[in-house]
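Visitor: what's the 3D shape of this:
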Amino acid sequence: MALMRRAYNLLFRRTSTFALTIVLGAVFFERVFDQAGDTLFDHLNEGKLWKHIKHNYEKKDEE
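Guide: Sure thing, here's the model as predicted:
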């Protein structure tokens, strides 16, 4: 109960800190969700994406 009271007093008591908490939470959630989606996509398409097969098609410059 003390933790909830402290969170309320620190983050949700004033409108300005409440709005800032919501905005920062949304930005953080978006970044985590985007990274998780990219990781899942890369895992499901392993060996099919250009970054995985480009070494088969690039020519090496011989000097």
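
Visitor: CA only for contacts and neighbour counts going forward, please
Guide: Fine.

Visitor: distance between the helix or strand Phe18 falls within and the chain's centre?
Guide: Following DSSP states H and E, one finds Phe18 within helix 15-44. Distance of helix 15-44 from the chain centroid (Cα atoms, centre = their mean, to the nearest Å) equals 6 Å.

Visitor: Following up with a second sequence; could you model it the same way so I can compare the two?
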Amino acid sequence: MALLRQVYNLMFKRSSTFALSIILGAVLFERVFDQAGDAVFERINQGKLWKHIKHNYEKSEEE
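Guide: Sure, this is the predicted structure:
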């Protein structure tokens, strides 16, 4: 119960800190969700994306 009381006193007692915690939580969630989505996309499309196959189409320095 002491932990819950500390969380309440730190974040939920005042409206301003409650709103700030919601905004920061939303921004953090968006960043994590975006990075996870990109990782899943790259995993599914491994070997099909330009960064994986561009060495097949770029000319080397020697030619």
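
Visitor: Overlay the chains and give the TM-score.
Guide: Superposed pair, TM-score by TM-score structural alignment, normalised by the length of structure 1: 0.94. Supporting alignment: 63 aligned residues with a Cα RMSD of 1.1 Å.

Visitor: quick check: the helix holding Phe18 of structure 1 aligns to which part of structure 2?
Guide: Mapped onto structure 2 using TM-score structural alignment, helix 15-44 of structure 1 covers residues 15-44.

Visitor: Quick check: that stretch compared with structure 1, mean distance?
Guide: The superposed stretch 15-44 of structure 2 is, by mean Cα distance after the TM-score superposition for structure 1, a mean 0.3 Å from where its aligned residues fall in structure 1.

Visitor: Give me the buried stretch members for that stretch, please.
Guide: Neighbour counts over stretch 15-44 of structure 2 (16 or more other Cα atoms under 10 Å) mark no residue as buried.

Visitor: Please report the distance of the closest residue to Phe12 of structure 2 other than its chain neighbours from Leu28 of structure 2.
Guide: Residue nearest to Phe12 of structure 2 in three dimensions, not counting chain neighbours: Phe18, with 5.0 Å by Cα to Cα, 6 or more residues apart in numbering. The gap separating Phe18 of structure 2 from Leu28 of structure 2 is 15 Å, by Cα to Cα, to the nearest Å.
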